[in-house]
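K.L.:
My questions concern the predicted model and sequence given below.
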Amino acid sequence: MSDDLDIRSGGLVAVDPESLRAAAERYERAGGDLARIEDLVRSVVMLLGGIAPVASSGFVPDSGYTASALANRTDAASAAARSLAERLRFAAAVYEIVELRTTAGFDGSAGAARQAEISARISALSGAYPWAGALATMREGGWRVAWPIDLAVQGIGAWPVHALAGGAPFMPAATLALGLGVAAAGAGTIPSGARLTPASTHARVTALAPPAPAAAPASLAEVAARIPGGSSSARVRVERYTMADGSRQFAVYVAGTQAIAAGSRDPFDMTSNVELYTGKESASYEATVKALQRAGAEPGDVVHAFGHSQGAMITAHLALEGGYDTSTLVSFGSPVEADVGAETLSVSLRHTDDPVAFLEGGGNPQGVGGPGSFVAERLADPALGPHDVTLPAHGIAGYTETARMLDASADPRMAPVRELFDQLGAAASVDVVEYSATRVATGFSASGGGEG
């Protein structure tokens, strides 16, 4: 496992320019304080120069030279602090230009007035820092080319398997080409106004025996551990929180792909993957919506959505069009990234060597979601070998480990996540139910018997 965890605001926009400017101001103040200290020390040097005979007699040995050296060091520290402040301001200009350019190209709803405002701001920054625009361009180009590299390298490890089909020599190059194509087409990003087209198949959900624990998760690792799937027949888990004031909140955990075959009885299959990725409503999406409804969630209720792989595609669309107040969206290894609004805390965990997360195409170049939203990435399985064909970087176990690393991180962007767990942990009561899901023929209508 790699311990290098990269936490940033978005795919390309990694640093908040205002945080750099704030740091620059602190260094500028420190430089000014040091300059004033230097003036005081210089005054001491002059004073000591006036009593040189006393110093030479041995009463104040070498003090003039010591004070002068201190003044010189203070002057150097002051200059270094001011120089660092200027470099931070330059870096802020570069990052802001990147952010403005991605906003201009990404937000089609900005309108002519906003586009003109963006253009004027970029011109002002470029005028103040002539090289900032060129460095911003280099950063943009580097991100677009570099993000698929880790997966292409991992493809080398699967050569012994792919060589049987004669495709090994071309695999890394093909991976890079595919990744750049996905990014160029924007296939892995979902605009805020996107809506799924009607389903061609439907789903039935069945409540299972109440699982344990009936308590709020205390960490991202616990969230990952609660995502259904594997040996369990559960596909969707819903937790209903009754708060101390009588209000309700819900948490939904949605499984990833469980059946490789297309058109299986399990709606969490490859058919649903293709449908969701191409903008069609899947039976697995319908199953998730029905599970929330069966658990008592109503339009406008607060929902915290957690999903892995296909489940993350489902929760992304749920946040955009489900009709709930989706205040939290956490995805593990999602093949898409949704442009959720400022009311949603968006946290995306993805591995750079995960071929499913690779389908995001690098995600949105700028950050999505509300304040505190972030993307956390790492290389999960750096060892090369035939085992790479089993996609070790995509499994929920690897993402649970990444979640543990985030839980232990001192990064301030984890504060809203911890606040969420504290909030849910204060609930007066918690009710939990899990649901299995079955694909049914078109035209099926929900009936009694505890199914829907």
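P.N.:
The structure has been received and is ready for your questions.
K.L.:
From now on I want contacts and neighbour counts done on CA atoms only, so please keep to that.
P.N.:
Noted.
K.L.:
Grab the longest helix from this structure for me.
P.N.:
helix 63-106 (DSSP state H).
K.L.:
Report the inter-axis angle for the next helix or strand after it versus helix 63-106.
P.N.:
Past helix 63-106, further along toward the C-terminus, the next helix or strand under DSSP states H and E is helix 111-128. Interaxial angle, helix 111-128 versus helix 63-106 (axes from the mean of the first three to the mean of the last three Cα atoms, to 10 degrees): 150 degrees.
K.L.:
by contact count, what packs against the very next helix or strand once past helix 111-128?
P.N.:
As assigned by DSSP H and E, the chain's next helix or strand after helix 111-128 is helix 132-146. Under the contact criterion of 3 or more Cα pairs under 8 Å, 6 or more residues apart in numbering; DSSP states H and E, helix 132-146 touches helix 63-106, helix 111-128, helix 171-185.
K.L.:
Okay, one more to line up with it:
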Amino acid sequence: MSDIDISHGGAIAVDTEVLRETSWRIRTMTDELARVERDLRCVPGVLDGTRLELGGLAEQTAALHDLVAELDNDATGTLFLADAYEIAEIRARAALLASSDPDEAQALLRDADRLATRNPAAGVGAEHLIRAWRDSASAGFIDQTRWATLLGTAGPQTAGMVAASLVSMIRGLGKGAIPAGTRLAPAEHRVTIRPMRVKGPSGPPAGLEDALERIPSEGDAQVRVETYRMPDGATRYLLYAGGTRLGLDGTEPWDMTSNTELYLDRTESASYRATIDALHAAGAGPGDRIDVVGYSQGAAIATHVALAGEFEVGTVVTFGNPVAAEFPDDTMSVAVRHTDDLVSTLAGGDLGAGTGSPDSMVIEGVGDPGQGLQDVLLAAHMRDAYGDTAAKADASGDPRIDALRERFAELDEAVDMVATEYVARRE
């Protein structure tokens, strides 16, 4: 649909190896056509047109010459794009590893510099690609919110500068993008969970909007686990983790303290601990297949559950995620985010090369088209706004949405399904 964008995410939207192969194929065709042109030019009368019986062969040879030149430019240009995208991909990967593995990051930067030295124009092109990607990732937030204007402290131009400075500060933290293999640091948390069997659909979600609606939001529960017993005796699990809650008595695990621990400290939070405990209580153990869905803080929790390695995570669906993680090629990642959502902006514009399986996707839209005090209240981050975007994505007809439905539909084969919600409390 026109007001959402569905892509693989990142600055790198193409396969550089495919580009190189395409360039090679064009070059091979060009060489063959150039050989034909040379042979034709050896025919007497082609160049001076004195052999009337040759008809239009002279004109055709000239046209062939122009075609060869055009294809030669296409082959060169395609190879240029391959180099530019590869340099951008390497530099984006280096930026991702800068804090977790600085030695590897420096080695990658040296590789990128060597490519740029060999092809300086491609090096400049890569810089433009990365700059355009970063600008597009934050443009919605900068242009849409205008917080400083709303607070009556500045005009629109200054408001945009304030918003841009905030985005730069977020990027400077380097916490939004999470490299593959990252694990939360262990931390001691004493939490209790109380299960509540719930009624509801007897099968898996029908799509994104249905998945979002199953995330606990009303009542005391913060986590939902659906258990599917498959015909072969295996058990699969669907986890739904909810967003931040503001408790007054200090017993709420889904509080701002947990947000800080997950995002800034990258340590296990009480909410993360409670989520793992809920999975264990539902019967999930090491190596079991689970799929995870999360909103806001729950999106960050779901991301780290997938990265932890305890479970085999096939699908990660997040709404308003403050982080973007590098997932393996067999994990389908579906990130729904609003360009004017401050929480999504914390991810810093996702990953330079996208992430996850080929059918993974980033679904972007504007959560709150109007400007007003609702921006200060994070209207673009609200569940209802994400529900609207999810519904648009479901109706988009994009084949990647169909691929997600097919993943969920695998659970339709289950012979039994049990849904349990869990109420967690700090001790």
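P.N.:
In hand now; what should we look at? Everything quoted here is computed from the prediction, not taken from an experiment.
K.L.:
Could you get me the TM-score between them?
P.N.:
Here the TM-score for the pair of chains, by TM-score structural alignment, normalised by the length of structure 2, is 0.81; 421 aligned residues with a Cα RMSD of 3.9 Å.
K.L.:
Which of the helices and strands packed on helix 132-146 of structure 1 has the highest mean neighbour count?
P.N.:
helix 63-106 (a mean of 19; mean count of other Cα atoms under 10 Å).
K.L.:
Now do that helix against helix 132-146, angle only.
P.N.:
Using the same axes, to 10 degrees: helix 63-106 of structure 1 against helix 132-146 is 60 degrees.
K.L.:
starting at the chain centroid, how far to helix 63-106 of structure 1?
P.N.:
The chain centre lies 29 Å from the centre of helix 63-106 of structure 1; the measure is Cα atoms, centre = their mean, to the nearest Å.
K.L.:
Ok, stretch 198-208 of structure 1 next?
P.N.:
Worked out by Cα atoms, centre = their mean, stretch 198-208 of structure 1 lies 30 Å from the chain centre.
K.L.:
if I look at Leu176 of structure 1, how far off is Pro130 of structure 1?
P.N.:
Taking Cα to Cα, to the nearest Å as the measure, Leu176 of structure 1 falls 33 Å from Pro130 of structure 1.
K.L.:
just Gly108 of structure 1 next, same as before
P.N.:
Separation of Gly108 of structure 1 from Pro130 of structure 1 (Cα to Cα): 28 Å.
K.L.:
Tell me the buried residues in stretch 396-416 of structure 1?
P.N.:
The neighbour-count check on stretch 396-416 of structure 1 (16 or more other Cα atoms under 10 Å) flags 396, 398-407, 413-414 as buried.
K.L.:
Now those residues in a markdown table, please, with extra columns for secondary structure and distance to Pro169 of structure 1.
P.N.:
As requested, the buried residues of stretch 396-416 of structure 1 are exported to a markdown table (DSSP: H, G, I helix; E, B strand; the rest coil; distance: Cα to Cα, whole Å):
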| residue | secondary structure | distance to Pro169 of structure 1 |
| --- | --- | --- |
| Ile396 | helix | 30 |
| Gly398 | helix | 28 |
| Tyr399 | helix | 30 |
| Thr400 | helix | 33 |
| Glu401 | helix | 32 |
| Thr402 | helix | 31 |
| Ala403 | helix | 35 |
| Arg404 | helix | 36 |
| Met405 | helix | 35 |
| Leu406 | helix | 37 |
| Asp407 | helix | 40 |
| Arg413 | helix | 42 |
| Met414 | helix | 42 |
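K.L.:
Can you say which two of these are spatially most distant?
P.N.:
Spatial extent of the buried residues of stretch 396-416 of structure 1 (Cα to Cα) is set by the pair Ile396 and Arg413 at 22.5 Å.
K.L.:
Compare Gly108 and Pro130 of structure 1 (neighbour count), which wins?
P.N.:
For Gly108 of structure 1 versus Pro130, the count of surrounding residues by other Cα atoms under 10 Å is larger for Pro130: 13 against 10.
K.L.:
the helices in the stretch 251-400 of structure 2, which residues?
P.N.:
256-260, 270-281, 297-308, 342-345, 383-394, 399-409 (DSSP state H, counting those that start in this stretch).
K.L.:
closest to Ile215 of structure 2 out of those helices?
P.N.:
That would be helix 297-308 among the helices of the stretch 251-400 of structure 2, by Cα to Cα, at 8.9 Å.
K.L.:
Please pull up the equivalent of Arg407 of structure 2 in structure 1.
P.N.:
Here Arg407 of structure 2 is matched to Leu420 in structure 1, going by TM-score structural alignment.
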